[in-house]
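> Below are the sequence and a predicted model; questions follow.
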Amino acid sequence: MPLHNRKYLKKYRRDLRSNLTISEARLWKALKGSQLDGRKFRRQHSIANYIVDFYCPSEKLVIEVDGGYHRNESVQIADAKRDAYLNSIGIKVLRVLNESVRSQLGMVLEAIRAEFSTTPAPPQRRGDGL
């Protein structure tokens, strides 16, 4: 069974992409199109049986945008289990708060940059021979 984007999760991924929270939409606007240091991000990407908010394959980095729901103890336990699994397969997880994305987007983007490896991403080719 593939590790990424399992077919049985396709409908759920599509539904989540169509119903982003305000904070997820704001962060996606800053990440899409390789805008952040040339790193490509995917939104609502599945890894194993989990759907993550944002995933950068070149950095093996997951970004999770957490709202009030994540303050619930049982949700925190599930989040910790999920993070531990992702870490065990070599994927870093960075959790940011909805409030931080809304009020301090620049700081959130700097926190994401801090997780990047020191090697800059290769330049993106546009298909125009350049």
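Yep, that arrived. Numbers count the residues shown, from 1 in each chain.

> Please count neighbours and contacts with C-alpha atoms only from this point.
OK.

> So which residue is smack in the middle of the protein?
In the chain, the centroid-proximal residue (C-alpha atoms, centre = their mean) is F54; its distance is 1.8 Å.

> here's the one I want to compare it with:
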Amino acid sequence: MKHHTVTKNYKMLGTARTLRRNLTPQERRLWYSFLRNYPVKVYKQRIIESFIVDFYCAQARLVIELDGSQHYTSQGKAYDAERSDILQQYGLQVLRFANNDIDRHFDAVCQQIHNIIQSRISI
């Protein structure tokens, strides 16, 4: 499968910077306790097209999203599905975790992220 080059809407830079400075408690925990020093580079609040994804690992072509309660409304689910479809057209896998997964099952979430990154970079 041919992957398209991931494009970025530079008009989103200000918003992305603001989000980087104002991480949710769950994003902060995942970033500082696991992803920041992960041996494969992961970016936080990265722009892909006109979306800002929570975390992005270019080498593994993996997007990691942490979902708060707004993602569980019918409107939120529809938006997330459309967004995931667009990201998948770039050959990206979208991995979603609920905020309470981070709160209650942090080690299991980290293990799952690790397993998927390792499996995707060894292809």
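It's in. The shown structure was predicted, so the numbers you read here are calculated from the model rather than taken from an experiment.

> Can you calculate the TM-score here?
In this superposition the chains share a TM-score of 0.87, using TM-score structural alignment, normalised by the length of structure 2; 117 aligned residues with a C-alpha RMSD of 1.8 Å.

> residues near the closest residue to the residue nearest to the centre of structure 1 other than its chain neighbours, how many?
Distance criterion C-alpha to C-alpha, 6 or more residues apart in numbering; nearest residue to F54 of structure 1, sequence neighbours excluded, is R43 at 4.4 Å. R43 of structure 1 has 23 neighbours, counted by other C-alpha atoms under 10 Å.

> correct me, but the residue nearest to the centre of structure 1 touches V62?
Yes - here F54 of structure 1 reaches V62: they are 5.7 Å apart, a contact under C-alpha atoms under 8 Å.

> and the helix or strand hosting the residue nearest to F54 of structure 1, how far from the chain's centre?
Per DSSP states H and E, R43 of structure 1 falls inside strand 42-47. Centroid separation for strand 42-47 of structure 1 versus its chain: 7 Å, with C-alpha atoms, centre = their mean, to the nearest Å.

> which outside residues touch that strand?
Strand 42-47 of structure 1 is contacted by residues 3-6, 9, 13-14, 16-17, 28, 32, 51-56 when judged by C-alpha atoms under 8 Å, 6 or more residues apart in numbering.

> One more: stretch 83-91 of structure 1?
60-62, 92-93.

> ditto for stretch 64-72 of structure 2
With C-alpha under 8 Å, 6+ apart, stretch 64-72 of structure 2 has contacts from 26-27, 53-56, 76-77, 80, 94-99.

> re the thing from before, once aligned, what mean separation remains between the strand holding R43 of structure 1 and structure 2?
Compared with structure 2 after the fit, strand 42-47 of structure 1 shows a mean deviation of 0.3 Å (mean C-alpha distance after the TM-score superposition for structure 1).

> Helix or strand next in line after that strand, which one?
strand 50-56.

> average gap between that next one and structure 2?
Averaged out, strand 50-56 of structure 1 is 0.3 Å away (mean C-alpha distance after the TM-score superposition for structure 1).

> List the buried residues for stretch 70-81 of structure 2?
Within stretch 70-81 of structure 2, the residues that count as buried by 16 or more other C-alpha atoms under 10 Å are D80.

> Tell me where structure 1 has strands.
42-47, 50-56, 61-66, 92-97 (DSSP state E).

> Now tabulate those strands in JSON lines and tack on distance to D83 of structure 1.
As requested, the strands of structure 1 are exported to JSON lines (distance: least, C-alpha to C-alpha, whole Å):
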{"stretch": "strand 42-47", "distance to D83 of structure 1": "11"}
{"stretch": "strand 50-56", "distance to D83 of structure 1": "10"}
{"stretch": "strand 61-66", "distance to D83 of structure 1": "9"}
{"stretch": "strand 92-97", "distance to D83 of structure 1": "6"}
